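Engineer: sharing a model that was predicted from the sequence below.
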Amino acid sequence: MVLSLGLFLGAPSVASAAGFTLQGATRVSFTGKGPAGFKLVGTTEKLSLQDDGQSITFTVPLDSLDTGIELRNRHMKEKYLETARFPQAVFVVKRSELLVPARGETKSGQARGMLTLHGETREVVLQYRAERAADQTTKVTSKVKLSFKDFGVAVPSYLGVTVKPDIDIDVAFEVTQA
């Protein structure tokens, strides 16, 4: 239920030395599935990006996730994600992992990075698409699949409905390059 983080960027082949900053709205969502077509979706618009020139770090405050039902939110945060102990999910990717579009181009690819969730850090692979406008703005969408079990998160269950441990995470945002 957390994050994935998308990648993007600005030079023709690999991310260049200029820094990236978030621009405009962001959206992080997770989707879990259960029996009989049950679908659990949670979202947040809170995402931060830090670019140190070698790696890009994305952070999502887990208390900001919303499933649309307050009781379910409380269970998710207190019982499963334990946000008091593990308040955020962090994804770090090396800039050298990122293919980036030139102005007016779109690039798609995958990148390996390290995701920290629930006190556990694991390598994850994300798929991304980056569409660069004629200016310095790049729209990015990304998707990652993960299993709660890999991060020590108990599989959510309530009143006999158990969500599968496999979660899809989607992220959309825009960046500009300095």
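Structural biologist: Good, I have the coordinates. Residues are numbered from 1 along each chain as shown.
Engineer: can we go C-alpha only for contacts and neighbour counts from here?
Structural biologist: Noted.
Engineer: residue 52: neighbouring residues, count only.
Structural biologist: For residue 52, the neighbour count with other CA atoms under 10 Å is 14.
Engineer: and the helices in the protein?
Structural biologist: Assigned by DSSP state H, the chain shows helices spanning 70-75.
Engineer: all strands for it, in order.
Structural biologist: Listed in chain order, the strands of the chain (DSSP state E) span 20-22, 27-33, 39-44, 48-51, 55-61, 88-94, 106-117, 120-132, 137-147, 157-158, 161-162, 166-177.
Engineer: ok, residue 101 to residue 82 distance?
Structural biologist: Distance of residue 101 to residue 82, computed by CA to CA, to the nearest Å: 38 Å.
Engineer: among these two, which residue is more densely surrounded?
Structural biologist: Legend: neighbour count by other CA under 10 Å for residue 101 and residue 82, higher for residue 101 (24 against 19).
Engineer: would you agree that one is in contact with residue 129?
Structural biologist: No - Residue 101 lies out of contact with residue 129 (CA atoms under 8 Å); the separation is 9.5 Å.
Engineer: ok, and here's another one to check against it:
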Amino acid sequence: MMNTRTFFLVLMNVTFLICRVSAAADAPVRFLALGKPSAIRIQGTAKTLESEKPAWKDGKFSGTYHVLLNELETGISMRDRHMKEKYLEVEKFPKADLMLSDCPVKLGESKCEGQVTLHGVTQKVPLNVAWSRGSSSDEWLAHSRFILKLSEFGIKIPTFANITVAEDVTVEVDSSVKEPKALVSDSAKTPSSPTQPQLKN
């Protein structure tokens, strides 16, 4: 009969294989949590990213993104259910919000200030945003990366079979932004007043 330790080792191997497939999927939102002491890697994805209030001003972008937490997946349904019901409490807090404010848009990486609302708590977070050009002349691709500390959002640290998930969770968000047409002909020119771009998820 398989003991608890052997079962958990098998579960870890299966998790790793499944998560490799999940991470390769075309998902705009991804997260990575590490376990301790075994350093298990738990990767998750969400395939829907909603947005609102996009705006440009002086070459900087602002906007808000919403992630439906009930869509988060890690590749194991039982773990997903525990994550959503016990820790994230998605019935009470169905979504997470990321707000970007005055993030410089340029080829390469920008240091930006963000604000995350999760589990009913709002915290400021520093972000690294890597900007690149999309398939059309007016499209910018944004790859945002930041770290969330679960305790700062009132989320209990998940524990299973003597494995505790590390408090810091790395989150990555991919989106594309349509540059206002007035700026496409000269993207280096900074607008004198805010204009509204279209944000494509």
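Structural biologist: On my side now, so go ahead. In this text the structure is predicted, and so the values were computed from the model without any measurement.
Engineer: re earlier: what would the strands of the first structure look like in a markdown table with distance to residue 70 of the first structure and mean neighbour count?
Structural biologist: Formatted as a markdown table, those follow (distance: least, CA to CA, whole Å; neighbours: other CA atoms under 10 Å):
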| stretch | distance to residue 70 of the first structure | mean neighbour count |
| --- | --- | --- |
| strand 20-22 | 29 | 19 |
| strand 27-33 | 17 | 20 |
| strand 39-44 | 12 | 18 |
| strand 48-51 | 24 | 16 |
| strand 55-61 | 17 | 19 |
| strand 88-94 | 19 | 22 |
| strand 106-117 | 22 | 20 |
| strand 120-132 | 27 | 20 |
| strand 137-147 | 24 | 21 |
| strand 157-158 | 14 | 12 |
| strand 161-162 | 17 | 14 |
| strand 166-177 | 20 | 22 |
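Engineer: translate residue 154 of the first structure into the numbering of the second structure.
Structural biologist: Taking TM-score structural alignment, residue 154 of the first structure has residue 156 as its aligned residue in the second structure.
Engineer: find the nearest non-adjacent residue to that match, please.
Structural biologist: Among residues not flanking residue 156 of the second structure along the chain, residue 87 sits closest, at 6.1 Å (CA to CA, 6 or more residues apart in numbering).
Engineer: counterpart of that neighbour over in the first structure?
Structural biologist: Under the alignment (TM-score structural alignment), residue 87 of the second structure pairs with residue 80 in the first structure.
Engineer: now that match: how far from residue 41 of the first structure?
Structural biologist: In this structure, residue 80 of the first structure and residue 41 of the first structure are 15 Å apart, going by CA to CA.
Engineer: next: residue 26 of the first structure.
Structural biologist: Distance, residue 26 of the first structure to residue 41 of the first structure, using CA to CA: 16 Å.
Engineer: what's the answer for residue 118 of the first structure, then?
Structural biologist: From residue 118 of the first structure to residue 41 of the first structure the distance is 19 Å (CA to CA).
Engineer: also residue 32 of the first structure?
Structural biologist: From residue 32 of the first structure across to residue 41 of the first structure, the span is 6 Å (CA to CA).
Engineer: then residue 148 of the first structure?
Structural biologist: Residue 148 of the first structure sits 15 Å away from residue 41 of the first structure, going by CA to CA.
Engineer: go on, residue 158 of the first structure?
Structural biologist: Distance, residue 158 of the first structure to residue 41 of the first structure, by CA to CA: 15 Å.
Engineer: what's the answer for residue 120 of the first structure, then?
Structural biologist: 23 Å.
Engineer: still on that earlier bit, so who does the match of residue 87 of the second structure touch?
Structural biologist: 153, 154, 155, 156 (CA atoms under 8 Å, 6 or more residues apart in numbering).
Engineer: from those, pick the one nearest residue 178 of the first structure.
Structural biologist: Among these, residue 153 lies closest to residue 178 of the first structure (CA to CA), at 37.9 Å.
Engineer: so what's that closest one closest to, chain neighbours aside?
Structural biologist: Once flanking residues are discounted, residue 153 of the first structure sits nearest to residue 80: 5.9 Å by CA to CA, 6+ apart.
Engineer: the longest helix in the second structure is where?
Structural biologist: The helix that spans the most residues within the second structure, counting by DSSP H, is helix 4-24.
Engineer: what's the counterpart of residue 51 of the second structure in the first structure?
Structural biologist: That one, residue 51 of the second structure, aligns with residue 49 by TM-score structural alignment.
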